[in-house]
Each structure stands twice: as C-alpha cells, then as structure tokens.
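**Q** Give me coordinates for this.
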Amino acid sequence: MSNSLRDQLLKQGLVSKEQAKQAEKQAKLKEHQGQKTQSKKQKANKAIVDKESISYLAAKAREEEIARAKELNRQKEIEREKKAWWSQVRDIIDCQHVNDPDAEGTYYFLEDKWVRKIEVTLKQRQLLARAELAITAIDEKYYLVPAAVAEKVQARVPKIVVCFHQAANGRIAEQDEAYIAYPIPDDLIW
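**A** Down below sits the predicted model:
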C-alpha cells in the first residue's frame, strides 16, 4: 500500500513515464546541488576555522619557543656564573694558599664522613687550631689558606672549605658542663 506519489500519479494517468523520470532527475539534481553548496559552505567555514586555528597554533608555538629560549638562556647564564665563580675561587686559592712542601707533620681532619690528612708544619697546625688557617679542597687536593681567604671562598662556594674552626670559641658553651673543666689542648696530635 505504500505506493509513492509518482506511482499513484502514473496509475491515475495524470503524468507520463517520461515526465515522472524528468521530475525525479530534477529532484535528484536539486538535492545534489544542495549538498554541493552545503559542502562548499562547510569547506569554506572549515577553511576559515583552519586558518584561524593554524594562526593561533603558530602564535602559541612561537610563544612556547620564546619561553624555552628564555629558560635555556637563563640556565646558560647560571652555568656561566658558576664557572666564573669557580675560576675566581681557583685563582684565589692558587695565589693565596700557604702549603709548605717541606712540612714534617700530618694534620687529620674530617671531610664529610671520612678522615683526611694534609702535611703541615708545627706553626700551621697552631694556626689551624686558632682558626687563622682553613683547609680547602679542589680536585681532591687540599690547600691551606688564611682565614680571610677562606671566608671569601666560603661566601662564593661553601662546599670548597672542608675544615675551618671558626666556631671553636662558641662551641664551649654548647658542650656538656662536665667537660668544660677539661679543654682540648691546641697541640694535641691524633
């Protein structure tokens, strides 16, 4: 019972087969052209959106690239400063160290958890005990430097000064009261 309008009109004799075919062709052509124009509109809108999104993405990529470049420049500047500080510290220690190649005694000190030693004279041992000398380490070599130099070096690169008894005077107050009567002698060799 579901005859199409075309079939009903043909049965009634109101239209001929050719007219029906022609009407059907025009309907299909109209539908096809409507789809084409709609597709063109969609493509045009998509092209506009694509151009906008491409320009947005390009601008965003440029911003990200600029941010990465700034961060990289900042890191390079920090590395350059570190190298400059290290070279300054090396120069200071090379010029100011007072290591004696003819030292006859050994001075033991703690570096991190390890006991290390350096060759010193008796006078240098006394200066170390009075905090007038300090021990610095560069490339696993130990250097004796005056206290003023040690403070300069410690301000720039703190980990390079491995033994500096600058807090020896204030340390007595921190000790237990039972040991205050028994001070450690300056000339103690262990």
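
**Q** Going by C-alpha atoms from here, please, whenever you check contacts or count neighbours.
**A** Noted.

**Q** would you list every one of the helices in the chain?
**A** Taking DSSP state H to define them, one finds helices in the chain at 5-12, 17-96, 122-129, 147-156, 168-174.

**Q** Looking at the ones you listed, which is nearest to residue 115?
**A** Residue 115 lies closest to helix 122-129 among those, at 16.2 Å (Cα to Cα).

**Q** in that closest one, what's buried?
**A** Using 16 or more other Cα atoms under 10 Å as the test for burial, helix 122-129 gives 124-129.

**Q** to compare against the first, here's another:
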Amino acid sequence: DKKVKRISVNTLMRNKLSSGSLAIVHHAGGYEVIPREAALKIQERDPKRIVQLNTQTEEVDADDPYAAYQIPDDLMW
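**A** All right, here's what the predicted structure looks like:
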C-alpha cells in the first residue's frame, strides 16, 4: 500500500515523534501514536507494524544557560 496517509497530531506530539519519544504503529486497520517503549516491544514481535519510529535524541533543555558553550576536549571523558 503506497498511499500517503494522514494522522492528526498536535505540536507536542509532533515534537515527540520527531525526537523519537513517540512512534506510529499500524493497529486494527488504522494507525496509533504510542510511547517509544511500547513500540519497541511491538517491534520485537512484529516489525511490520511499526510505521514510524525515529532514533531517540537527547532533548536540549531550553533553559540551559550553558547550551551555547562548547566543552573543551580535555574535559570530555
């Protein structure tokens, strides 16, 4: 089935889908948005049901006062 499908999501859900915190799965003839942990369990049993599961990324804290500063190489371990 090569048709384009649409699923309504709000901004928060879209951001979580993008960051990998949520996934889209095929279920009962439709599509559902579920948490990543549940999608991983489904993926173990039936990988064809996973429609979209992005690689999880670290969320950057918007209030982090040090976000603009790079860590010197000698401090990384």
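
**Q** Can you give me the TM-score here?
**A** Scored against TM-score structural alignment, normalised by the length of the second structure, the superposed chains reach a TM-score of 0.65; 58 aligned residues with a Cα RMSD of 2.2 Å.

**Q** Using JSON lines, lay out the helices of the first structure together with distance to residue 114 of the first structure.
**A** Listed next are these as JSON lines, based on distance: least, Cα to Cα, whole Å:
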{"stretch": "helix 5-12", "distance to residue 114 of the first structure": "103"}
{"stretch": "helix 17-96", "distance to residue 114 of the first structure": "23"}
{"stretch": "helix 122-129", "distance to residue 114 of the first structure": "19"}
{"stretch": "helix 147-156", "distance to residue 114 of the first structure": "20"}
{"stretch": "helix 168-174", "distance to residue 114 of the first structure": "20"}
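
**Q** closest to residue 139 of the first structure out of the ones you listed?
**A** helix 17-96 (10.2 Å).

**Q** Which strands or helices does the closest one pack on?
**A** For helix 17-96 of the first structure, the packing partners by 3 or more Cα pairs under 8 Å, 6 or more residues apart in numbering; DSSP states H and E come out as helix 5-12, strand 141-146, helix 147-156.

**Q** Go through the buried residues of helix 122-129 of the first structure and say which is closest to residue 157 of the first structure.
**A** residue 128 (20.3 Å).

**Q** Need the counterpart of the closest one in the second structure.
**A** Using TM-score structural alignment, the partner of residue 128 of the first structure in the second structure is residue 17.

**Q** Nearest residue to that match in space, please, no chain neighbours.
**A** Computed as Cα to Cα, 6 or more residues apart in numbering, the closest residue to residue 17 of the second structure that is not its neighbour in sequence is residue 23, at 5.9 Å.

**Q** Can you verify my assumption that that neighbour contacts residue 13?
**A** No: using Cα atoms under 8 Å as the test, residue 23 of the second structure is too far from residue 13 to be in contact (9.6 Å).

**Q** Find the centremost residue of the second structure, please.
**A** Nearest residue to the geometric centre of the second structure (Cα atoms, centre = their mean): residue 20, 1.5 Å.

**Q** List the contacts of that residue.
**A** By Cα atoms under 8 Å, 6 or more residues apart in numbering, the residues touching residue 20 of the second structure are 36, 53-57.

**Q** Now tabulate these in CSV and tack on neighbour count and distance to residue 47 of the second structure.
**A** Listed next are the contacts of residue 20 of the second structure as CSV, based on neighbours: other Cα atoms under 10 Å; distance: Cα to Cα, whole Å:
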residue, neighbour count, distance to residue 47 of the second structure
36, 20, 13
53, 21, 11
54, 16, 14
55, 12, 15
56, 14, 17
57, 11, 21
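
**Q** now those in JSON lines, with distance to residue 30 of the second structure?
**A** As requested, the contacts of residue 20 of the second structure are exported to JSON lines (distance: Cα to Cα, whole Å):
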{"residue": "36", "distance to residue 30 of the second structure": "18"}
{"residue": "53", "distance to residue 30 of the second structure": "16"}
{"residue": "54", "distance to residue 30 of the second structure": "20"}
{"residue": "55", "distance to residue 30 of the second structure": "23"}
{"residue": "56", "distance to residue 30 of the second structure": "24"}
{"residue": "57", "distance to residue 30 of the second structure": "27"}
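
**Q** Understood, closing this out.
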